[in-house]
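1. What would the 3D arrangement of this be:
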Amino acid sequence: MTDARFPERYLSDRRVLRLEPDVFRGWVLATAWSVSNRTDGIVLDDDLPLLPFMPENGPMTLVERGLWSQTEKGWRIEDFEQTQTSKHDLEVLDNMRRAQRQKKARQRATKSSGPSFSDVPGDSTGGPYPGTSRGRVPEDKTGQERTGRDEGKWFDEETGEITDPAPSVQASWGARSCAVCGAEIPGYSPVPWCANQDDEHNRYRTAAA
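-> Sure thing, here's the model as predicted:
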């Protein structure tokens, strides 16, 4: 927004105080019009019909009072450079505001692209591997702790019998636990057991084959 100014000294300026009310109103509005259109106080002959409330005798009266001067193509508002903001200064202010808007837009974009955090188990960005959370066994995407093998579910300790089919191999980026003894095995292993060759491991391999 661009505002025209009415200096305090005009309140005691004889040139202004002696203006007829309609000419005074036309002069004030013509000054505001020039600031808004950035003409630096220049009013062309073709612009006169565009000036709000400018009486027909207004331009010549303003010239007689020393508030306007006549040019080859129109009129010039006297004291404009001393009392109003020039076109050049307004363009400088526009560029500064544009630079500030662009700077703030870049700052907002940088903040919005930063890391996000979640409290959902297994969705922590601070976990050692994708799909894991702090304080849990890798590959435990449900947030429940694992003990390696659940004998009560699919392995009978007394008979050595496999009571349930072997669980399917889950894809994981990091280390996993052996389905028999709970030892750590590489995440890229195609089978869910370690390389131990004891009876329990061999029975599990035979059942899963």
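2. going forward, measure contacts between C-alpha atoms and count neighbours the same way
-> Fine.
3. Give me the three-state assignment for T85.
-> Secondary structure state of T85, per DSSP: H, G, I helix; E, B strand; the rest coil, is coil.
4. what's the span of stretch 53-60 from first residue to last?
-> 15 Å (C-alpha to C-alpha, to the nearest Å).
5. Quick one: the helices in the chain, in order.
-> 14-17, 21-37, 58-64, 80-83, 87-112, 151-154, 199-208 (DSSP state H).
6. Reformat those helices as JSON lines; add distance to Q70.
-> Output for these, formatted as JSON lines (distance: least, C-alpha to C-alpha, whole Å):
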{"stretch": "helix 14-17", "distance to Q70": "17"}
{"stretch": "helix 21-37", "distance to Q70": "14"}
{"stretch": "helix 58-64", "distance to Q70": "7"}
{"stretch": "helix 80-83", "distance to Q70": "14"}
{"stretch": "helix 87-112", "distance to Q70": "21"}
{"stretch": "helix 151-154", "distance to Q70": "104"}
{"stretch": "helix 199-208", "distance to Q70": "104"}
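7. how about this one, so we can line them up?
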Amino acid sequence: MTDARLPSRWMADRRFARLAPEHFVSYTWALMYAVESGTDGRLEQGDLEVILRYRGDSTEVLIAAGLFGRDDDGALQILDYPSTQSTAAEVKAADDRRVKERLRKREQRGRRRQPGTTEGDSDATPPAAEPTWDVASIPDVDSWEAAGIDTTTF
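-> The predicted structure is shown next:
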């Protein structure tokens, strides 16, 4: 899972402070889209059309604020992206590490469960014994009430 980050320093950044709320919403949704889609902050016109809560009139406002730029192909680039978000390559590398670690742990657990293996046998915890109940030793409600125990709260 990848999350878009909104650094706290943006609270004092005039570029954001001067934005109308609807343009800030457009910016944050575009940022989340770029992170989730692995575009490294590059947004094409087709992307803008599918971003939830993105207003078309925000594009020029965000460019004027210095938050978006245009590349040679006319696509938008979120200018602060490299300094605030993980790149697609970094996200993929982190995901790959998590998968590798998960598989390694699964393999370790599998070795511990195999009979006759020595690795991990000392770490194995024997299963807990099932509790046994002697029904005859459990007092009935009448004897509790006779002893003055309030059974209405049970």
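8. Any idea what the TM-score comes out to?
-> Once superposed, the chains reach a TM-score of 0.72 (TM-score structural alignment, normalised by the length of structure 2), with 116 aligned residues with a C-alpha RMSD of 1.3 Å.
9. closest one to E8 of structure 1 among the helices of structure 1?
-> helix 80-83 (10.5 Å; C-alpha to C-alpha).
10. Give the other helices and strands that the closest one contacts.
-> Helix 80-83 of structure 1 sits against no helix or strand, with contacts defined as 3 or more C-alpha pairs under 8 Å, 6 or more residues apart in numbering; DSSP states H and E.
11. at 10 Å instead, please
-> helix 21-37 (3 or more C-alpha pairs under 10 Å, 6 or more residues apart in numbering; DSSP states H and E).
12. what's the mean deviation for the helix it packs on versus structure 2?
-> For helix 21-37 of structure 1, the mean deviation from structure 2 after alignment is 0.6 Å (mean C-alpha distance after the TM-score superposition for structure 1).
13. Direction-wise, compare that helix with helix 87-112 and give the angle.
-> For helix 21-37 of structure 1 against helix 87-112, the angle by axes from the mean of the first three to the mean of the last three C-alpha atoms, to 10 degrees is 50 degrees.
14. quick one: helix 21-37 of structure 1 aligns where in structure 2?
-> Using TM-score structural alignment, the residues of structure 2 aligned to helix 21-37 of structure 1 are 21-37.
15. Buried residues, the matching stretch. List them.
-> Neighbour counts over stretch 21-37 of structure 2 (16 or more other C-alpha atoms under 10 Å) mark 23-36 as buried.
16. next one: stretch 97-117 of structure 1
-> Under 16+ other C-alpha under 10 Å, stretch 97-117 of structure 1 has no buried positions.
17. And the helices of structure 1: which comes nearest P52 of structure 1?
-> For the helices of structure 1, proximity to P52 of structure 1 was assessed by C-alpha to C-alpha; helix 21-37 is nearest, at 6.5 Å.
18. Who are the packing partners of the closest one?
-> helix 14-17, strand 42-44, helix 58-64, strand 74-77, helix 80-83, helix 87-112.
19. and the ones you listed as TSV, adding distance to M1 of structure 1?
-> Output for these, formatted as TSV (distance: least, C-alpha to C-alpha, whole Å):
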stretch	distance to M1 of structure 1
helix 14-17	26
strand 42-44	20
helix 58-64	27
strand 74-77	21
helix 80-83	17
helix 87-112	10
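20. Out of the ones you listed, which is closest to L51 of structure 1?
-> Counting by C-alpha to C-alpha, and looking across all of these, nearest comes strand 42-44 at 9.2 Å.
21. Mean distance between that closest one and structure 2 after superposition?
-> Mean for strand 42-44 of structure 1 is 0.4 Å (mean C-alpha distance after the TM-score superposition for structure 1).
22. what sits up against that strand?
-> Here strand 42-44 of structure 1 makes contact (C-alpha atoms under 10 Å, 6 or more residues apart in numbering) with 30-31, 33-35, 50-51, 59, 68-78, 80.
23. among the helices and strands packed on helix 21-37 of structure 1, which is nearest R176 of structure 1?
-> Among the helices and strands packed on helix 21-37 of structure 1, helix 87-112 sits nearest to R176 of structure 1 (C-alpha to C-alpha), with 34.5 Å.
24. So what's the residue count around the nearest residue to D71 of structure 2 once chain neighbours are set aside?
-> Among residues not flanking D71 of structure 2 along the chain, Q77 sits closest, at 6.8 Å (C-alpha to C-alpha, 6 or more residues apart in numbering). Neighbour count for Q77 of structure 2, taken as other C-alpha atoms under 10 Å: 20.
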